[in-house]
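Engineer: Structure here, sequence nowhere to be found:
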């Protein structure tokens, strides 16, 4: 309980300071301390509540759905495919895949890499990216690669981008929860712990928002992605070491 509470407190601080990172930080740390399926189950309720507000605020929901519904639909509908793979593939292999996604996410952000997808290509790039994102979500619990990169690449304004990411994360969380429960990976004890993790996550977010006024957000972002890069590399190395 202390491990889970401490993890979500830290993840909440990160989200409070830079506006993202709660599912990513909690998933990365819990997958090291426990195991990947348990980490995925524990992040469900805090992730849902953290992104519920983000997905609802902004007044752009209709515009986002009208433009991005094929991407969001595929990203949600294919999560169960990834969860099927989660129940069949070697856990060390999937943990290493999570580490690779964290390293990729960190390198893209640290390097300032920004892709550009012309509007005429969204008709096929959206559903394809959503499909890949959904499968990877089901396999690893990570929502961000390549979905966030797609949203950044299509030229959304800052406010629309933030709300669109919230909608992606919330829908993915719901789909992941349903798929984990259907596959009997999510049990009652994990559900209770996940509900209990909401409070430390909120406390962390409030503390992070207070820290934001004292810290350089850009410097904190850099520190966050460097730490995430190192953690992802450690997850890969540890998974390879334990591979059977």
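Structural biologist: Right, received. Where do you want to start? As the structure is a prediction and not an experimental result, all values here were calculated from the model. Numbering: from 1, shown residues only.
Engineer: Every contact and neighbour count from this point should use C-alpha atoms.
Structural biologist: OK.
Engineer: Who's the closest spatial neighbour of the residue nearest in space to the middle of the chain, skipping the chain neighbours?
Structural biologist: Nearest to the geometric centre of the chain sits residue 143, at 3.7 Å (Cα atoms, centre = their mean). Nearest non-adjacent residue to residue 143, counting by Cα to Cα, 6 or more residues apart in numbering: residue 137, 5.4 Å away.
Engineer: Below is an additional structure, to be compared with the one above:
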């Protein structure tokens, strides 16, 4: 049985910090599972540079109510994406913002807007909202599908892709795969892609934080879960950085995507079957 996010913070008389709040939200074994999923997500992000939100949403969504799963990923991805921006250099980040301003602004605005709808969507629909994009995006990348948008259509593409990415970001906490597909489609050079991704992920994660502070998904109860998951996220990234040069990146990426697609299909099953 999945655990439900509180509709509002508990009253002051009942509120107690730390593990007591966490165990009120979910059983201890679910907490351990959430830590393990986040550690794995950090390893993958450190090794191949993507997929932390996808892995966390897919994994946490197996045992937690979707809104609680989204709350759990927020602080880990804010911190990890902030580190990614710093590693790329602030000068490069400013250049990326100027070059991709339209896409970045639309993504950030749509994350803020769509995040407000998370609390009113039925649980079964939320499983579908989480599972369908994960499954489709993983399938597209596994198939190696590459769409090239001609220069004349790129402004329109930035509007459409930004709207889609931001909507998925606010509802499901993940806008990375659609961003990668967009950057490839507009033929962004590989080195530039890394910088642009860092900026979009970093700014987007801040918008996700602000959006769900407003929506109430991240509140004084659920923040304990999100804060706890920072530790395994950073430890996992450290381990992933060490693995980066020791593994065959292409094969590891394909295995990761295949596992994510299976997890996405499981979320779709739960959405359809209840």
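Structural biologist: Great, that's in hand. Here the structure is a predicted model, which means the values were calculated and not measured.
Engineer: gap between the residue nearest to residue 143 of structure 1 and residue 16 of structure 1?
Structural biologist: Per Cα to Cα, to the nearest Å, residue 137 of structure 1 is found 23 Å from residue 16 of structure 1.
Engineer: Please say which of the two ends up with more neighbours.
Structural biologist: Taking other Cα atoms under 10 Å, residue 137 of structure 1 and residue 16 do not tie; residue 137 has more neighbours (29 against 24).
Engineer: could you pull out the helices for structure 1?
Structural biologist: Secondary structure of structure 1, counting by DSSP state H: helices at 2-18, 22-33, 36-42, 44-56, 61-77, 79-86, 91-110, 122-140, 147-153, 158-182, 188-196, 198-212, 217-242.
Engineer: Out of the ones you listed, which gets nearest to residue 116 of structure 1?
Structural biologist: Residue 116 of structure 1 lies closest to helix 147-153 among the helices of structure 1, at 4.4 Å (Cα to Cα).
Engineer: got the buried residues for the closest one?
Structural biologist: 147, 148, 149, 150, 151, 152 (16 or more other Cα atoms under 10 Å).
Engineer: swap in stretch 225-236 of structure 1?
Structural biologist: For stretch 225-236 of structure 1, by 16+ other Cα under 10 Å, it's 225, 226, 228, 229, 231, 232, 233, 234, 235, 236.
Engineer: roughly how far out does that stretch sit from the chain middle?
Structural biologist: Taking Cα atoms, centre = their mean, to the nearest Å, the mean C-alpha location of stretch 225-236 of structure 1 is offset from the chain mean by 15 Å.
Engineer: give me the stretch of structure 2 that that stretch matches.
Structural biologist: Under TM-score structural alignment, stretch 225-236 of structure 1 corresponds to residues 257-268 of structure 2.
Engineer: what's the average distance of the matching stretch to structure 1?
Structural biologist: Stretch 257-268 of structure 2: mean distance to aligned residues in structure 1 after superposition is 0.8 Å, counting by mean Cα distance after the TM-score superposition for structure 1.
Engineer: picking up where we left off before, isn't the residue nearest to the centre of structure 1 right next to residue 133, touching?
Structural biologist: Yes. At 6.7 Å, residue 143 of structure 1 counts as touching residue 133 under the criterion of Cα atoms under 8 Å.
Engineer: Aligned against structure 1, show me the partner of residue 116 of structure 2.
Structural biologist: Alignment note (TM-score structural alignment): residue 116 of structure 2 maps to residue 84 of structure 1.
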